[in-house]
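1. For reference, the sequence and a predicted model appear below.
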Amino acid sequence: MSLQVRNNVHVSGQGGATMLFSHGFGCDQTMWRYLAPAYEDHFRVITYDLVGSGRSDLSAYDLTRYASLHGYAGDLLEILDEFATGPVILVGHSVSAMIGMLAAIEDPGRFVAQVMVAPSACYINDLSKHPGYVGGFEREDIAELLETMEANYMGWSSSLAPAIMGAPNRPALRQELTDSFCRNDPDIAKHFARVTFLSDHRADLPRSATPALILQCSDDLIAPRSAGEYLARHLPRSQLHVIDNIGHCPHISAPTASSRAIDAFLAATLD
C-alpha cells in the first residue's frame, strides 16, 4: 500500500522548505483549508489524514501500532521521507501537536519549527506527580467521557462536537465538526479517543529542541489556557500566543488571528 493512499496525502505549493499540516481527533485535512493555501507560494505544503480518519485507508488501522501516539509519529516521518523537501515546519492541531513533537524528538535534524495549535501534553488534572497541573479534566471525567462514547458514539459526537468547536455565533462550523466526528468509523474513533485522552507526554517536553509556537485559545473546553502555559514553561525554545477565541479549533474559527501569529513566529524563527 502506498503512503499516498494510506494517508490520503496531498502535496501543493513550491519552495525550498516543507510545511506539513496534521489534523486533530475527529477531523481530517479539510480543516486546514483556511490556513494551508496561504503558504503555498513560499513552501511545499503537505496535508494528510491520520490513519483511521478522513479518506485514509481504514484497513491500515492497526490496534497495536496505534496504541500510542508514537505510531502516528512514525507515519508522519514516513510521509516526510517520501514527500518533503528541505527543512520542515510542522503544524499540528490538538493531539497532532504531540504527534508532531514526538516525530521532532525522534528526528530533530529534519525540523526547523513546530506550531502547536490548541495543544495539551496531558488532559487529566494531576496534583500528585505534577503539583498544580491543570489539564482540564478530572480522571473520572475522562472515564465517563469514554464510557459515554462506547455506549453511543453518534450521540456523543452530536453533543460534544459543537462544544469543542465553540464558535457560538457560527452554527455552520459547529455542524461541520459534528458531521466530521460522525463520519468516522465508531470503533476506530473509540480506540483513538482512548489513546488521545489518556496520553501523557509531559515527560517528553524537555526532549524537544525544535522552536515551537504554542497557539492557544482564551476559552477552550479541551485544552484550557493552563495547558498551554504549562507547555510554555517546560518546552524548550517555545513561546505562547493566546488568541481571543472560544473553542478548540482556531484554525477554523479564527484563521486570520491564527495565521498572523504563525507568520510572526516564522519570520522571527526562520530569519
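-> Nice, thanks for sending it over.

2. contacts, neighbours, all on C-alpha from now
-> Fine.

3. Now do the contacts for the most centrally placed residue in the chain.
-> When Cα atoms, centre = their mean is applied to the chain, the residue found nearest the centroid is residue 93 (2.4 Å). For residue 93, the contact set (Cα atoms under 8 Å, 6 or more residues apart in numbering) comprises 22, 23, 24, 116, 117, 118, 119, 249.

4. How many residues are close by the nearest residue to it once chain neighbours are set aside?
-> Using Cα to Cα, 6 or more residues apart in numbering and skipping residues adjacent in sequence, the residue nearest residue 93 is residue 117, 4.6 Å away. Residues lying near residue 117 (other Cα atoms under 10 Å) number 29.

5. thinking again about what came up before, now, which of the contacts of residue 93 sits nearest residue 230?
-> Residue 230 has its nearest neighbour among the contacts of residue 93 in residue 119, at 10.5 Å by Cα to Cα.

6. Which secondary structure state does the closest one sit in?
-> coil (DSSP: H, G, I helix; E, B strand; the rest coil).

7. Does it touch residue 94 like I think?
-> Yes - look at residue 119 against residue 94 with Cα atoms under 8 Å: they come within range, at 4.6 Å.

8. Included below, for side-by-side comparison, is a second structure:
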Amino acid sequence: MDIRRRNNIQITGRPDGPTVVLAHGFGCDQNMWRLTVPALAEHYRVVLFDYVGSGGSDLSAWEETRYSVLSGYAQDVVDVCEELDLRHAVFVGHSVSAMAGVLAAHAAPERIGALVMVAPSPCYIDSDGYRGGFSAEDIDELLASLESNYLGWSATMAPVIMGNPERPELGEELTNSFCATDPDIARVFARTTFLTDSRDDLKTVTAPTLVLECAQDVIAPREVGAYVHAAIPGSTLVTLPATGHCPQLSAPEATNTAILDFLRSLR
C-alpha cells in the first residue's frame, strides 16, 4: 500500500533537521497546522499527514472496523513513521491525536522519542474523582445530535469548540472543516473520540512529554490537563493564554513558542 498517498503525507522544513510529526484532531486535517509549520520549518523537518477518512487521505482505504477504535488511528501514525523510517521523532498531537500518539509511542518507541499533547483528553466523561467535562448523558446527546444531522451539528458545535466568539472567522473555519468530512466517517470518528477512555494508557508514557492546555477550553477543561500531567511522570504542563480547543489557530504565537521551547530542551 502507498502510505504516502493513503495518508497524504507532506514533508517540509530542513531535510537534515530533527523530525516533528504534526497530527490533527477530529473533523480536521493537516491544514489546521498552517500557522505552526513556518515556525518549525526553519530548524526542523516537519511531517504532516491526514488520518484515513480526513482531508486529502485516500478515502477508499477507510474501514469502519479499524477506525472505530483509537488504535486504528495510532496505527496510521506508526505506518507513517515506518514509511519514512523515522527515528526518535517528536509527535505533536492535537486533541484526540494526543492519545493516539500515546498509543503509537508505546507500540513503536524507537520511532517516537517525545510527545507534545495539545489540548489532550484521555476521557471526556466525568466519573468518581475525575472530571472530563461532560456527563455520560451529555455525550449521548452530543452523539445523537451528530448522527441525526451532522451538518447542523457542525454548524452549532464548531464555534463552541473553537471558542473566541469575537473572532467568528475561526468558528467558520472549523465548521467548514467539519462539513468537509464525510458524515458516515465523522460519526465513527466522533464515537471513537468521545467514548474512548485512555486514562490507563497514560501510564505507559516514558518519553519526554509536553502537555499544552488552554486557559479556557469547554472540551478539555484545566482539570484534564492537570490529570494528564500528574499521570505522566516528568511531563511538563504549560497553560496557554488561549481560549477554545484549537490554540494552534486561536493563539498560534503562544502555542508555537511553547512547542519550540520544549523542542530546544530535548537537545
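-> Yep, it's here. Model, not experiment: these values are computed from the prediction.

9. picking up where we left off before, matching the residue nearest to residue 93 of the first structure against the second structure, which residue comes up?
-> Matched to the second structure by TM-score structural alignment, residue 117 of the first structure sits across from residue 118.

10. which ones are touching its match?
-> Going by Cα under 8 Å, 6+ apart, the list of residues near residue 118 of the second structure reads 92, 93, 94, 95, 98, 211, 212, 213.

11. And the last one, what's its match in the first structure?
-> Under the alignment (TM-score structural alignment), residue 213 of the second structure pairs with residue 216 of the first structure.

12. thought its match was touching residue 241?
-> Yes - between residue 216 of the first structure and residue 241 there is a contact under Cα under 8 Å: 6.2 Å.

13. what about these two, which has more around it?
-> Applying other Cα under 10 Å to residue 216 of the first structure and residue 241 shows that residue 216 carries more neighbours, namely 30 against 19.

14. For the more buried one, which three-state class applies?
-> Residue 216 of the first structure ends up strand, using three-state DSSP.

15. any idea how far it is from residue 71 of the first structure?
-> Using Cα to Cα, to the nearest Å, we find residue 216 of the first structure at a distance of 25 Å from residue 71 of the first structure.

16. Can you identify each of the helices in the stretch 151-267 of the second structure by residue range?
-> 168-179, 183-195, 222-231, 247-250, 252-265 (DSSP state H, counting those that start in this stretch).

17. The first one corresponds to what range in the first structure?
-> The reference is to helix 168-179 of the second structure. The alignment of helix 168-179 of the second structure onto the first structure (TM-score structural alignment) spans residues 171-182.

18. cool, the fourth one as well?
-> Taken onto the first structure by TM-score structural alignment, helix 247-250 of the second structure occupies residues 250-253 there.

19. name the element residue 12 of the first structure belongs to?
-> Assigned by DSSP states H and E, residue 12 of the first structure belongs to strand 10-13.

20. Any idea how far that strand is from the middle of the chain?
-> Offset of strand 10-13 of the first structure from its chain centre (Cα atoms, centre = their mean, to the nearest Å): 19 Å.

21. What's the PyMOL line that selects buried ones from the contacts of residue 93 of the first structure?
-> Here is the PyMOL selection string for the buried members of the contacts of residue 93 of the first structure, based on 16 or more other Cα atoms under 10 Å:
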select buried, resi 22+23+24+116+117+118+119+249
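
22. which one of the contacts of residue 93 of the first structure sits closest to residue 108 of the first structure?
-> Out of the contacts of residue 93 of the first structure, the member with the shortest distance to residue 108 of the first structure (by Cα to Cα) is residue 116, at 16.1 Å.

23. correct me, but the closest one touches residue 210?
-> No - in this structure residue 116 of the first structure lies outside contact range of residue 210 using Cα under 8 Å: 11.6 Å.

24. Residue 115 of the second structure: what's it in contact with?
-> Contacts of residue 115 of the second structure by Cα under 8 Å, 6+ apart are 90, 91, 92, 93, 101, 102, 207, 208, 209, 210.

25. Point out the ones among the residues you listed that are inside strands.
-> Members of the contacts of residue 115 of the second structure lying in strands (criterion: DSSP state E): 90, 91, 92, 93, 209, 210.
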